[in-house]
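K.L.:
what follows is a predicted structure for the sequence shown.
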Amino acid sequence: MAGSCPCGGASYLECCEPVLDGVRVPTTAEELMRSRYTAYAVHHADHIFRTWHPRTRPERQPVDPEVGWLGLRIVRVEGGGPDDDTGVVEFVARNSGPLGRGELHEVSRFAKRAGRWFYVDGDPA
């Protein structure tokens, strides 16, 4: 994939692709959030599975190939820095699918485990 990154970064090759391919590990909760959004956009279910906290991870991957992701806006970030153990990222993700266009507005919680960030869970905002 060439061009801008689905998460809003300048270049997919430099932004999220190395994270999805396991070449680089996200250093912040926001960076993990952006890579997970990109994984949904490019249907990279392995990244979603790998970055979901084992305590809350579902058995099936929730990547729906019929849903197109159209844009991501980060609303706020609390904690989640390189020296933190937890973080919160509130975001709005625009999408389109069989039922039309919509938005996912979520407050996501992240935790660091063995030095790596994981998505724990989220609440609709």
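P.N.:
Happy to help now that I have it.
K.L.:
use CA for all of it now, contacts and neighbours both
P.N.:
Will do.
K.L.:
quick one, strands of this structure?
P.N.:
Using DSSP state E, the strands found in the chain span residues 68-79, 86-97, 100-113, 116-124.
K.L.:
could these go into JSON lines alongside distance to residue 4?
P.N.:
Shown next, in JSON lines, are these (distance: least, Cα to Cα, whole Å):
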{"stretch": "strand 68-79", "distance to residue 4": "12"}
{"stretch": "strand 86-97", "distance to residue 4": "16"}
{"stretch": "strand 100-113", "distance to residue 4": "21"}
{"stretch": "strand 116-124", "distance to residue 4": "24"}
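K.L.:
okay, pairing it with this:
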Amino acid sequence: MPATPPTPPTPPTRCPCLSGETYAACCGPLHAGTATAATAEQLMRSRYSAFAVGDAAYLRATWHPSTRPADLDLDPEVRWSRLDVLATSGGGPFDRAGTVEFRAHHRHPTGSLHEVSRFTREGGRWLYVDGVTG
């Protein structure tokens, strides 16, 4: 089945990551490839937004090659509605690794995902390595 093209919000729509910025000023440039995440938290937020807008290509591009799945099919039925960043460790502009704990809520089906994600910075780019859910 061919991948459904992402449907990014149009300005001035609020960014799905709930940073308080518009999509065009926040995660949009990262998804478009015109900017890169400066921190592990920014990458995590942009990955959440990619799930929210259905951008599987961005998710694959920001996934570390050692743990990246061969295929990534997003469930179009899941409607992501809120992101709560609970804690961060490392992951700053000069760090090589970091973790971000978050809870991502979805409306259909109703529920949430709680994860502590690990990130690494290689070649000046932050990449998602893996996460522990619970």
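P.N.:
Yep, that arrived. Being a predicted model, the structure only gives us computed values, none of them experimental.
K.L.:
let me see the TM-score of these two.
P.N.:
Their TM-score after superposition, calculated using TM-score structural alignment, normalised by the length of structure 1, is reported as 0.95; 123 aligned residues with a Cα RMSD of 0.9 Å.
K.L.:
make TSV out of the strands of structure 1 and add mean neighbour count and distance to residue 35 of structure 1.
P.N.:
Shown next, in TSV, are the strands of structure 1 (neighbours: other Cα atoms under 10 Å; distance: least, Cα to Cα, whole Å):
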stretch	mean neighbour count	distance to residue 35 of structure 1
strand 68-79	16	11
strand 86-97	19	13
strand 100-113	17	13
strand 116-124	19	11
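K.L.:
nearest to residue 51 of structure 1, out of those?
P.N.:
Shortest separation from residue 51 of structure 1 across the strands of structure 1 is recorded for strand 116-124, at 5.0 Å, computed as Cα to Cα.
K.L.:
the strands of structure 1: which one's closest to residue 24 of structure 1?
P.N.:
strand 116-124 (11.0 Å).
K.L.:
angle of the closest one against strand 86-97?
P.N.:
60 degrees (axes from the mean of the first three to the mean of the last three Cα atoms, to 10 degrees).
K.L.:
sorry, back to before: identify whichever of the strands of structure 1 lies nearest to residue 34 of structure 1.
P.N.:
strand 68-79 (8.1 Å).
K.L.:
mean shift of the closest one relative to structure 2?
P.N.:
Averaged over the aligned pairs, strand 68-79 of structure 1 sits 0.3 Å from structure 2 after superposition, using mean Cα distance after the TM-score superposition for structure 1.
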